[in-house]
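>>> coords below, sequence missing:
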């Protein structure tokens, strides 16, 4: 009705010279406002909550699903055919814009197409992992995993026919839609088993890795720490080429790819984007180079335990505070806040520096408010934003292909930023003018005004 009235008014008062055009989410704010106003439980906490954006429903009349799996029985009363909107779950956290982001750009890579073989490989692999995650507990896991695969395949066909039907087509859109469909068909943490044995393998190798680093002089240790971050970033089950690489790599006794084998595969300098010398110049000062470092973590297993943690410990030893932020909900094999908290307290039982840093508040853990493999700085958990402001974060570290490249390669911040990732996708490598497994090491210091 509102659209019709506005359209008629514009046409009438302009004498037919102007035509009203409406953006993709016409009436969005009004509709959400009306929805919230009718909710009975309208307390202050509820008003601060945020419902996540839906990437799979277009502005057209395309049906959402031919045969949707009812994975959210709380939303519908089937006997009465009614919906209890007060029970539709928002995010558990208050989500806000990240305060130190000057030009947050979570949609850096706009795509027109992706290699069909890559999409096919990922779809099949994630279907298999979805089935595997529940095969011992739910008898219909196989059927639902096939339903997920068919639904995602249809979604990709719809995008091929109408690439702009859901707004600007980005990698973030594809990744978020994938997680949406997995949850729609009842799969919460698809890679739970994969993460479990990779964590075990990485934990068993941690003390050896720390021992290796302790034997190096300062200069060589800094390079080895960065190479460890890059090697850990290879443990990514969200990229087709990486999946094949990890399957073929030699395994440790836990069945995970051997970290040292992956470490030897890290590309030597010079890298595709190589600001390493500037980084070393910045941290080679005496004393503590930064007040507080905020690290946005990526994968479970070797990435977080053998890559990120030794890097964080280097700065803890130099007196810096460190905040490690992880996803609020599962996505591919990314580590979640709950998993990170459990892992760090487990490591604290045999690593004194971690135990002391957790106890005295020098090392802090936080959830970032994200539910996909991407990192959208417009929608960060308010608790993390408040923590970053309180601790006066002056370095942000973004690691991983999805977070550092797909979403934030060109994002600008008001503090120093380090973006580090391995390119594990041939299409992306060509797009950036590099090769598969090329390295992005982008250090962006903030110029201090005199």
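Yep, that arrived. Everything quoted here is computed from the prediction, not taken from an experiment.
>>> only C-alpha atoms for contact and neighbour calcs from this point on.
Noted.
>>> gap between residue 322 and residue 440?
Distance of residue 322 to residue 440, given as Cα to Cα, to the nearest Å: 23 Å.
>>> quick one: residues contacting residue 256.
197, 198, 201 (Cα atoms under 8 Å, 6 or more residues apart in numbering).
>>> quick check: closest non-adjacent residue to the second one.
Leaving aside its sequence neighbours, residue 198 sits nearest to residue 301 (Cα to Cα, 6 or more residues apart in numbering; 4.6 Å).
>>> show me what contacts that neighbour?
Residues in contact with residue 301 (Cα under 8 Å, 6+ apart) are 195, 196, 197, 198, 199, 200, 201, 202, 203, 235.
>>> could you dump the contacts of residue 256 into TSV with neighbour count and distance to residue 36 added?
What follows is the contacts of residue 256, written out as TSV (neighbours: other Cα atoms under 10 Å; distance: Cα to Cα, whole Å):
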residue	neighbour count	distance to residue 36
197	16	43
198	24	43
201	23	47
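>>> please identify which of these is nearest to residue 164.
When those are compared for distance to residue 164 (Cα to Cα), residue 198 wins out at 38.5 Å.
>>> summarise which helices and strands the host helix or strand of that closest one is packed against.
Counting by DSSP states H and E, the element that carries residue 198 is helix 192-214. In terms of contacts (3 or more Cα pairs under 8 Å, 6 or more residues apart in numbering; DSSP states H and E), helix 192-214 is packed against helix 218-233, helix 302.
>>> from residue 127, how far out is residue 410?
With Cα to Cα as the criterion, residue 410 and residue 127 are 33 Å apart.
>>> same question, residue 333
14 Å.
>>> next: residue 207.
35 Å.
>>> ends of stretch 355-366, how far apart?
With Cα to Cα, one end of stretch 355-366 sits 17 Å from the other.
>>> which parts of it are buried?
355, 357, 358, 362, 363, 364, 365, 366 (16 or more other Cα atoms under 10 Å).
>>> ok, structure two:
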């Protein structure tokens, strides 16, 4: 173990203090299934990915600073600090993967976020998220109308397909960064129409569809969302709305702190409140306290459910949650793929990384719908 002081020995600023209450075995829970010391090929892949991805992060940070009136000349020295801190860290774990303890992907994510915060760069993807949110919101009323016109089980299955189509907006995955380069739009409906055919890599859709279309399927769901833009707005908000229409209460939770293009709690609240101005399902759910929007306590693209926020824990307990939904590659595959809960759970994600695809025996753009019933 490294004993000399370094940035990465400091208390961590971006995770909560309490365990998620529905973990079946919190004492033995491990967020990530791949110990990178034991898997050198995976370690090489992810260290290489973090190195090459940093260039696109810098571009996003410069654009975001410019939108706030900060010049590139002002932000570049900060980015140089981040690069030096983070690349030094990557060099260290490449030379000795246990230099800071057991190495999982989430530790590398935390290190990057700490380096950004140390240099005073709070949210490099703020501008990109705002633009994608604005574009996606324009499409939402028509999408609600389309989904409401469908009978079950077609509606439930189309809602699920929408979660995959929306999840393509991921500026942390190498295969999708290029799709959104220079602000290029990606057609949600086109992506949905071209999803991988069934059976998917992990395909629990039939069991999910049968359960969710039954009478009173659940009391309440805790829904962990991923990215901003079409992911949360065109994918997960329709999913949440569908649950509410089936008399399932929802605890909707997102990051407390910025990480890549993940939606944050402070960004999600005004989006939901805005939708409530014109959609009765969302409006009534908020008024009746059947939809609660809470921060997760997290500040990384993956999530360690042993360290979440107290507000989330309180909401889960008060609402009587009996379904856990983890959405997105970071929360549902790179972490928590094998997490066990005291209730039913649903992991849903589109695979957008060659390393993840290889680890699961699939390919990029394969789909995972892992539904576990207790």
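Received it, and whenever you're ready, just let me know what you need. Nothing here was measured: the structure is a model prediction, and the numbers come from that model.
>>> just to revisit the earlier point, highest mean neighbour count out of the helices and strands packed on helix 192-214 of the first structure?
helix 302 (a mean of 30; mean count of other Cα atoms under 10 Å).
>>> check the mean deviation of that one from the second structure.
In the superposition with the second structure, the aligned residues lie an average of 0.6 Å away from helix 302 of the first structure, counting by mean Cα distance after the TM-score superposition for the first structure.
>>> translate residue 91 of the second structure into the numbering of the first structure.
Under the alignment (TM-score structural alignment), residue 91 of the second structure pairs with residue 157 in the first structure.
>>> likewise residue 110 of the second structure?
Aligned against the first structure by TM-score structural alignment, residue 110 of the second structure finds its counterpart in residue 176.
>>> the closest residue to its match other than its chain neighbours and residue 301 of the first structure, how far apart?
Of all residues not flanking residue 176 of the first structure in the chain, residue 372 sits nearest, at 5.6 Å (Cα to Cα, 6+ apart). Residue 372 of the first structure sits 18 Å away from residue 301 of the first structure, taking Cα to Cα as the criterion.
>>> same question, residue 120 of the first structure
From residue 120 of the first structure to residue 301 of the first structure the distance is 25 Å (Cα to Cα).
>>> likewise residue 105 of the first structure?
Taking Cα to Cα, one finds residue 105 of the first structure at 28 Å from residue 301 of the first structure.
>>> okay, now residue 136 of the first structure: neighbour count?
Counted with other Cα atoms under 10 Å, residues neighbouring residue 136 of the first structure total 9.
>>> got it, and residue 324 of the second structure?
25.
>>> name the SS class of it, please.
Under DSSP: H, G, I helix; E, B strand; the rest coil, residue 324 of the second structure falls in the strand class.
>>> then residue 370 of the second structure?
strand.
>>> counterpart of it over in the first structure?
Structural alignment (TM-score structural alignment) places residue 370 of the second structure against residue 442 in the first structure.
>>> try residue 232 of the second structure
Using TM-score structural alignment, residue 232 of the second structure pairs with residue 304 in the first structure.
>>> go ahead and confirm its match touches residue 297.
Yes: between residue 304 of the first structure and residue 297 there is a contact under Cα atoms under 8 Å: 6.9 Å.
>>> what do those two both touch?
Residues touching both residue 304 of the first structure and residue 297 (Cα under 8 Å, 6+ apart): residue 335.
>>> how far away is the aligned residue in the second structure for residue 351 of the first structure from residue 333 of the second structure?
Matched by TM-score structural alignment, residue 351 of the first structure corresponds to residue 279 in the second structure. The gap separating residue 279 of the second structure from residue 333 of the second structure is 32 Å, by Cα to Cα.
>>> how near is the residue nearest the centre of the second structure to residue 256 of the second structure?
The second structure has residue 226 as the residue nearest its centroid, 2.3 Å off, counting by Cα atoms, centre = their mean. Going from residue 226 of the second structure to residue 256 of the second structure by Cα to Cα gives 12 Å.
>>> for residue 228 of the second structure, same thing?
Taken as Cα to Cα, the span from residue 228 of the second structure to residue 256 of the second structure is 13 Å.
>>> neighbour-wise, which of these two wins?
Between residue 228 of the second structure and residue 256, counted using other Cα under 10 Å, the more crowded position is residue 228 (30 against 23).
>>> OK, contacts around that one?
Taking Cα under 8 Å, 6+ apart, one finds 129, 132, 133, 169, 261, 262, 263 in contact with residue 228 of the second structure.
>>> which stretches in the stretch 201-350 of the first structure count as helices?
When assigned using DSSP state H, counting those that start in this stretch, the helices of the stretch 201-350 of the first structure occupy the ranges 218-233, 240-248, 259-265, 276-283, 302, 309-317, 337-348.
>>> still on that earlier bit, can you redo the buried residues of stretch 355-366 of the first structure as TSV with secondary structure and distance to residue 214 of the first structure?
Below are these laid out as TSV (DSSP: H, G, I helix; E, B strand; the rest coil; distance: Cα to Cα, whole Å):
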residue	secondary structure	distance to residue 214 of the first structure
355	helix	19
357	helix	19
358	helix	21
362	coil	21
363	strand	20
364	strand	23
365	strand	25
366	strand	28
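>>> any idea which of the residues you listed is closest to residue 184 of the first structure?
Nearest member of those to residue 184 of the first structure, counting by Cα to Cα, is residue 366, at 26.7 Å.
>>> right, and the helix or strand after the longest helix along the second structure?
Longest helix of the second structure, by residue count under DSSP state H: helix 40-67. Per DSSP H and E, helix 40-67 of the second structure leads on to helix 72-95 as the next helix or strand towards the C-terminus.
>>> other SSEs contacting that next one?
helix 40-67, helix 105-118.
>>> if you compare those, which one is most tucked away?
Of those, helix 105-118 is the most buried (mean count of other Cα under 10 Å), at a mean of 20.
>>> and that one, how far from the first structure on average?
Following superposition, helix 105-118 of the second structure is found to deviate from the first structure by 1.1 Å on average (mean Cα distance after the TM-score superposition for the first structure).
>>> quick check: angle from that helix to helix 40-67?
Calculated by axes from the mean of the first three to the mean of the last three Cα atoms, to 10 degrees, helix 105-118 of the second structure forms an angle of 30 degrees with helix 40-67.
>>> and for the aligned partner of residue 261 of the first structure in the second structure, the neighbour number?
Aligning on TM-score structural alignment places residue 261 of the first structure opposite residue 190 in the second structure. Per other Cα under 10 Å, the neighbour tally for residue 190 of the second structure reads 10.
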